[in-house]
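below is the sequence, then the predicted model.
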Amino acid sequence: MTSQSHPLGEFGRIARFFKPLAAGFPGARGLRDDAAVFGVPEGRELVVTTDAMVAGVHFFPDDAPADIAAKLMRSNLSDLAAMGAEPLAYTLVTALPRGLDESWLEAFAAGLGEEQHRFGIALAGGDSVSTSGPITLSVTAFGLVPTGCALPRWGGQPGDRVFITGSIGDAALGLEIAYGRLDVPDEETRAHLLRRMRRPDPRISVGPRLIGLASGAMDVSDGLVADLGHLCEESGCAALLRADAVPLSDAARGAIDGDPVRLALAITGGDDYELLFTAPPSARDALAALAAECGVAITEIGELRPGTPGDVAVLDASDAPLPLTRRGWDHF
């Protein structure tokens, strides 16, 4: 994309594209100051998370700007949900190439506006810089949780069961389709998997309701097996994961088609942004009621056990170890 003949400049862009996104949050002060100002209600604590996305790493450079905005927002909201927090506000940093057309930024800001309306959050401020590298975007999201109740990763204990919201593997399979490495003839299946890759569903309706039920929690971004290992490492125990119990969408089942290599990809691929949590067996009934009330599936997929912290044994339907060439995504 090329620059317009009369670019708006930094402050013109802020006024046109981002000031409207801050209108719903008084602490943003209309983006007229150097920082936002806001308090935390009595009996609540602030939960803060930051996620960055880079073109060519987290999204394709030619992805629709609205899809990029959605994934950026939703990945951060998923982190809030994993801590049991409700969304409050966010800040945004954009590092954009000088030659990027302002129509891209307009579509990106419109996408953020749609996400704000959908999830009840507003812009509090941020920064905008130019870069000679790829598009780089970062959101810091703020949420509220009752004092002392933020869900930890480290609360799991041997005997706790492992649960997951929604379904696993759609994003990883969608990425394989986008790269042209997975042939899925059915157009409806392809569309579903690509949508889940580009627009994950943060479980903000479920996360805050897990307070008092879950012993440990996190979201799945690096892959189910890897992230369960992270949770176990923090909790000082091991885990058994039953691959045949992992919930798959109809689209994922169709794409996997009984192939164990594709199944392994689904449970290690990442970018699902589902909630992975542990809870005692006594919580099963309450979790079933929560799933019905929120309209989000909650599935038991394994258990925590004594053992080497972080060790995850993955078994197939015949109780044989499922061969895995990797556990999940690692930036380094």
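Thanks, I have it. Residues are numbered from 1 along each chain as shown.

every contact and neighbour count from this point should use C-alpha atoms.
Fine.

what segments of the stretch 151-300 of the chain are helices?
170-178, 187-198, 224-235, 250-256, 260-268, 284-294 (DSSP state H, counting those that start in this stretch).

go through the ones you listed and name the closest to residue 81.
helix 284-294 (13.6 Å; Cα to Cα).

so what secondary structure elements neighbour that closest one?
Applying 3 or more Cα pairs under 8 Å, 6 or more residues apart in numbering; DSSP states H and E, one finds that helix 284-294 contacts strand 298-305.

right, so of the helices of the stretch 151-300 of the chain, which gets closest to residue 209?
Here helix 284-294 is closest among those (Cα to Cα), at 7.6 Å.

list of residues touching the closest one?
With contact meaning Cα atoms under 8 Å, 6 or more residues apart in numbering, helix 284-294 is reached by 205, 206, 209, 213, 297, 298.

I'd like to know which of the helices of the stretch 151-300 of the chain lies nearest to residue 44.
Of all the helices of the stretch 151-300 of the chain, helix 284-294 sits nearest to residue 44, with 22.6 Å by Cα to Cα.

try it against this one:
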Amino acid sequence: MPDDEFSLIEQYFSGLDAGGSVELGVGDDCAILRLETGERLVTSVDTQVDGVHFPPGTPPQHVAFRAVSAAVSDLAAMGARPLGMTLAVTLPQADAAWLALFREGLAAAVSEYSLPLVGGDTTRGPLCLSVQVMGAVPVGKAIKRSGAQVGDTLCVSGYLGDGAGGLAVLEGRWQPGHPHAAYLEQRFYRPRARVALGRQLRDYATAAIDVSDGLLADIGHMAAASGVGVRLEPDSVPLSAALLSHDNKDTALRWALAGGDDYELCFCLPGGHEPPAGAACIGEVVAGEGVDCGDDIDIVSGYQHFSASAPR
């Protein structure tokens, strides 16, 4: 077991900083990353807290991978290529077995996203991770939330609701059959940020946001930033076979619209553009404000950290 912070860093967090964009990695006061000519730096940070963002007792390799994916999803939404990340982790104790599995998950995320770990910090306290990610986009090509135009088509990648469904399985609130349960647990534990899709979309999408707090909430953020309204067609929201196996379709739809933790991309396309493979049209951008999803939908808009009304 490491006997001080620097030994812990050396043993479990070093050696993950190799990458083409890294000029100087772990070991100095700061890392140095390279940008290509004509690029701009984009950066974001995401925090994951034990018992808030993942259930207590979550296997450490999943804690690590999930935290990185959640942060990288913000890069994906802007069409950025990953450059590097830093990690600040607070640990209750320096448990060697736990840390070995945690490093395994980190290494998997570094490989998955070509995202070197170039620095960070460790301290003692309740389990908490803050991942700062850095990426690059060509000048003028970043996809912002604020670009949606009236007449655009609203689209989303993948399936929605699997994150909330997976959490329900892990917390024992739902018991689907084994294949579906395993799929949903994996979707919660190991979400995949849509980096390749984001880079594809930057040539023609007018706006984008990652679906982390819930579809309705995130569409609302995009609509507000763009000064438009959105008309959503709930029946067009794509649901997985696993989620559709739930005997209450209203619950499945509620998870898809407000559950969050899917880390898919919601984006707007101008007229004449078909959605890319694996994405679906779910509505349109209209004049006005807010999100209209029909008179029959009455759902909390999404997860809010300082509200007791998070959807479950």
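That came through, no problem. Because the structure is predicted, anything quoted here is derived from the model rather than measured.

related to what we said a few turns ago, got CSV for the helices of the stretch 151-300 of structure 1, with distance to residue 11 of structure 1 too?
Formatted as CSV, the helices of the stretch 151-300 of structure 1 follow (distance: least, Cα to Cα, whole Å):
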stretch, distance to residue 11 of structure 1
helix 170-178, 36
helix 187-198, 30
helix 224-235, 41
helix 250-256, 45
helix 260-268, 43
helix 284-294, 42
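
and those helices: which comes nearest residue 17 of structure 1?
Within the helices of the stretch 151-300 of structure 1, the stretch nearest residue 17 of structure 1 is helix 187-198; the backing value is 22.3 Å (Cα to Cα).

walking through the stretch 1-150 of structure 2, point out its strands one by one.
Here the stretch 1-150 of structure 2 has its strands, by DSSP state E, counting those that start in this stretch, at 22-24, 32-33, 39-49, 81-91, 117-124, 128-138.

tell me which other helices or strands the first one touches.
Counting by 3+ Cα pairs under 8 Å, 6+ apart, the packing neighbours recorded for strand 22-24 of structure 2 are strand 32-33.

which residues are in contact with the equivalent of residue 232 of structure 2 over in structure 1?
Alignment note (TM-score structural alignment): residue 232 of structure 2 maps to residue 241 of structure 1. Applying Cα under 8 Å, 6+ apart, we find residue 241 of structure 1 in contact with 301, 302, 303, 312, 313, 314, 315.

the second one reaches residue 162, doesn't it?
Read it as residue 302 of structure 1. Yes: if you go by Cα atoms under 8 Å, residue 302 of structure 1 and residue 162 touch, sitting 4.9 Å apart.

can you put the strands of the stretch 1-150 of structure 2 in JSON lines and add distance to residue 144 of structure 2?
Formatted as JSON lines, the strands of the stretch 1-150 of structure 2 follow (distance: least, Cα to Cα, whole Å):
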{"stretch": "strand 22-24", "distance to residue 144 of structure 2": "26"}
{"stretch": "strand 32-33", "distance to residue 144 of structure 2": "23"}
{"stretch": "strand 39-49", "distance to residue 144 of structure 2": "11"}
{"stretch": "strand 81-91", "distance to residue 144 of structure 2": "15"}
{"stretch": "strand 117-124", "distance to residue 144 of structure 2": "26"}
{"stretch": "strand 128-138", "distance to residue 144 of structure 2": "12"}
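
adding distance to residue 174 of structure 2 and mean neighbour count, write those out as CSV.
Compiled in CSV, those are given as follows (distance: least, Cα to Cα, whole Å; neighbours: other Cα atoms under 10 Å):
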stretch, distance to residue 174 of structure 2, mean neighbour count
strand 22-24, 45, 17
strand 32-33, 45, 16
strand 39-49, 23, 17
strand 81-91, 31, 22
strand 117-124, 35, 20
strand 128-138, 27, 22
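
so which of those strands gets nearest residue 211 of structure 2?
strand 39-49 (13.7 Å).

pull up the aligned stretch in structure 1 for the closest one.
Residue span in structure 1 matched to strand 39-49 of structure 2, by TM-score structural alignment: 44-54.

so which residues make contact with the matching stretch?
40, 59, 72, 75-76, 79-80, 83, 85, 134-148, 150.

separation between residue 122 of structure 2 and residue 89 of structure 2?
With distances taken as Cα to Cα, to the nearest Å, residue 122 of structure 2 is found 5 Å from residue 89 of structure 2.

and for residue 179 of structure 2?
Taking Cα to Cα, one finds residue 179 of structure 2 at 33 Å from residue 89 of structure 2.

thinking again about what came up before, residue 99 of structure 1: which of the helices of the stretch 151-300 of structure 1 is closest?
Among the helices of the stretch 151-300 of structure 1, the nearest to residue 99 of structure 1 by Cα to Cα is helix 187-198 (24.6 Å).

list the buried residues in that closest one.
Of all the residues in helix 187-198 of structure 1, those buried under the rule 16 or more other Cα atoms under 10 Å are 189, 190, 192, 193, 194, 196, 197, 198.

run the angle between that helix and helix 170-178 for me.
110 degrees (axes from the mean of the first three to the mean of the last three Cα atoms, to 10 degrees).

corresponding residues in structure 2 for helix 187-198 of structure 1?
Using TM-score structural alignment, helix 187-198 of structure 1 lines up with residues 178-189 of structure 2.

about what we covered before: can you tell me which of the helices of the stretch 151-300 of structure 1 is nearest to residue 33 of structure 1?
Closest of the helices of the stretch 151-300 of structure 1 to residue 33 of structure 1 is helix 187-198, at 33.5 Å (criterion: Cα to Cα).

what packs against the closest one?
Using 3+ Cα pairs under 8 Å, 6+ apart: helix 187-198 of structure 1 touches helix 65-82, helix 170-178, helix 250-256.

tell me the contacts of residue 195 of structure 2?
Contacts of residue 195 of structure 2 by Cα under 8 Å, 6+ apart are 72, 73, 75, 76, 77, 79, 80, 81, 113.

thinking again about what came up before, just name the closest of the buried residues of helix 187-198 of structure 1 to residue 112 of structure 1, please.
residue 198 (14.0 Å).

does that closest one touch residue 69 like I think?
No: checked against Cα under 8 Å, the pair residue 198 of structure 1 and residue 69 is beyond contact range at 9.6 Å.

and among the helices and strands packed on helix 187-198 of structure 1, the most buried is which?
Most buried of those, by mean neighbour count (mean count of other Cα atoms under 10 Å): helix 65-82, with a mean of 25.

specify, as a residue range, where that helix falls in structure 2.
So helix 65-82 of structure 1 sits over residues 60-77 in structure 2, by TM-score structural alignment.

what about residue 203 of structure 2, neighbour count?
12 (other Cα atoms under 10 Å).
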